[in-house]
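# Please find the sequence and the predicted model below.
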Amino acid sequence: MKSKRLWLAAGAISSLMLTGCATQAITAEDAIPAPAERLYLYQSAPLSNHGKLTVTRDSGFAGSGCGVVISINGKPAAKLNQGETSSFTLPSGRVIIGASANRGICSTGLKEAKDTIIEDEEIRYRTGFDQSGSLGLFPTAY
């Protein structure tokens, strides 16, 4: 009987650890704005024909010690910690959005997505780590 309880307890702890390791999507409204010192590009509006890109990093334990660098057209635009968001004002047209965590145990490589900025519209992306430690970059309604 004691052995059965130990196995049940071990299973419950393992389940909690696995579910606690994946990040959780949060809305841009629920996220904390990244501080200005970690926003590098596209913070002021061009004179005309611009739209908005918002990138939000998931909350949760996985990758919590790793900053994620957001790049726009190959240039670092921001660094996000878990639960943070950043918005960028971009000229209309095609854009390549990237996310990477390339330090120490957080070496994930670069994830990229192609999208189109439309005048006076907003597109949203989220980034986060899965249970295996892989970083993702996804379009989102959040």
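That came in fine, so what should we check first? Numbers count the residues shown, from 1 in each chain.
# alpha carbons only for contacts and neighbour counts from here, please
Fine.
# helix, strand or coil for the residue nearest the centre of the chain?
By C-alpha atoms, centre = their mean, the chain has its centre lying nearest to T127, at 2.4 Å. Assigned with DSSP: H, G, I helix; E, B strand; the rest coil, T127 falls in the strand class.
# my guess is it meets T140, correct?
No - with contact defined as C-alpha atoms under 8 Å, T127 does not reach T140; the gap is 9.7 Å.
# Any figure for the gap between S48 and R94?
Taking C-alpha to C-alpha, to the nearest Å as the measure, S48 falls 16 Å from R94.
# Over to S100?
Taking C-alpha to C-alpha, one finds S100 at 20 Å from R94.
# How about L41?
Taking C-alpha to C-alpha, one finds L41 at 17 Å from R94.
# Name the residue in the two with the higher neighbour count.
Neighbour totals were compared for L41 and R94, and L41 leads with 16 against 13 (other C-alpha atoms under 10 Å).
# The closest residue to the more buried one other than its chain neighbours in helix, strand or coil?
Leaving aside its chain neighbours, L41 sits nearest to A77 (4.7 Å; criterion: C-alpha to C-alpha, 6 or more residues apart in numbering). For A77, the assignment made with three-state DSSP gives strand.
# what sits against A77?
39-42, 69-71 (C-alpha atoms under 8 Å, 6 or more residues apart in numbering).
# ditto for T85
Per C-alpha under 8 Å, 6+ apart, neighbours of T85: 28, 31-34, 54-57.
# try this one side by side with the last:
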Amino acid sequence: MTRLVRAQIFRIAAAAAMTVGVAGCATTPTAQIDATPVGGARLYAFQSPSAEASAVIVMTRDSGTFGGGCRILVSLDGVKAASLASGETAKFFVPSGERILKAEKDGSGVCWPDPGNFNERETVISKGQTKQFRVAFDLNGRPDIQRSSP
């Protein structure tokens, strides 16, 4: 086999390995109906509806291997709300108005706390309205929150 043929085979094999590696790390959005509810011990706040807290925020964590060993801590307006594992969902009852959503590593499992590694999103929600969000790790390993459809 010539050096040129070996080099071409190597390039093809390397490209195939990279493709498989990236695809293996991908996460998949999880529909709320298919997600597992977060266990009560990892739900920290916003669990009771009231006349004031009649808007609903639903956060559903992606499924997949990328970041699967780490839980994501979600906070609403600076208050720790829940710790989501891969494929889990949680519902929060909040007052209407502007809300700040935050996602960060919670330091459990194979993850370590990383205080500067978080994302925040702003949303405005009306009384009686429900908004859904997707929670995942981006390809840089940073927890993220994105608006999603029901």
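Ah, there it is. Nothing here was measured: the structure is a model prediction, and the numbers come from that model.
# picking that back up, where neighbours are concerned, which of the contacts of A77 of structure 1 has the most?
Going by other C-alpha under 10 Å, I70 tops the contacts of A77 of structure 1 with 28 neighbours.
# can you map out the helices along structure 2?
Taking DSSP state H, the helices of structure 2 run over residues 3-24.
# What lines up with the residue nearest to the centre of structure 1 in structure 2?
In structure 2, the residue paired with T127 of structure 1 is V135, using TM-score structural alignment.
# Contact partners for that match?
By C-alpha under 8 Å, 6+ apart, V135 of structure 2 lies in contact with 59-62, 72, 103, 143-146.
# could you pull out the strands for structure 2?
27-28, 36-37, 55-61, 63-64, 72-76, 79-84, 88-94, 97-105, 118-125, 130-137, 143-148 (DSSP state E).
# can you redo the ones you listed as a markdown table with distance to A17 of structure 2?
As requested, the strands of structure 2 are exported to a markdown table (distance: least, C-alpha to C-alpha, whole Å):
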| stretch | distance to A17 of structure 2 |
| --- | --- |
| strand 27-28 | 18 |
| strand 36-37 | 32 |
| strand 55-61 | 27 |
| strand 63-64 | 19 |
| strand 72-76 | 29 |
| strand 79-84 | 31 |
| strand 88-94 | 30 |
| strand 97-105 | 29 |
| strand 118-125 | 30 |
| strand 130-137 | 22 |
| strand 143-148 | 26 |
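# To I12 of structure 2, which of those lies closest?
strand 27-28 (25.2 Å; C-alpha to C-alpha).
# Now do the closest one: which elements does it pack against?
On a contact count with 3 or more C-alpha pairs under 8 Å, 6 or more residues apart in numbering; DSSP states H and E, strand 27-28 of structure 2 meets strand 63-64.
# In structure 1, which residue range corresponds to the strand it packs on?
Against structure 1, strand 63-64 of structure 2 falls on residues 59-60 (TM-score structural alignment).
# hmm, who's touching the matching stretch?
So stretch 59-60 of structure 1 is in contact with 20-26, 82-84, 128, going by C-alpha under 8 Å, 6+ apart.
# List only those of these flagged as buried.
21-26, 82-84, 128 (16 or more other C-alpha atoms under 10 Å).
# which residues touch the aligned partner of S71 of structure 1 in structure 2?
By TM-score structural alignment, S71 of structure 1 lines up with S75 in structure 2. For S75 of structure 2, the contacting residues are 81-82, 101-103, by C-alpha under 8 Å, 6+ apart.
# mind running it again at 6 Å?
Residues counted as contacts of S75 of structure 2 (C-alpha atoms under 6 Å, 6 or more residues apart in numbering) are 81, 101-102.
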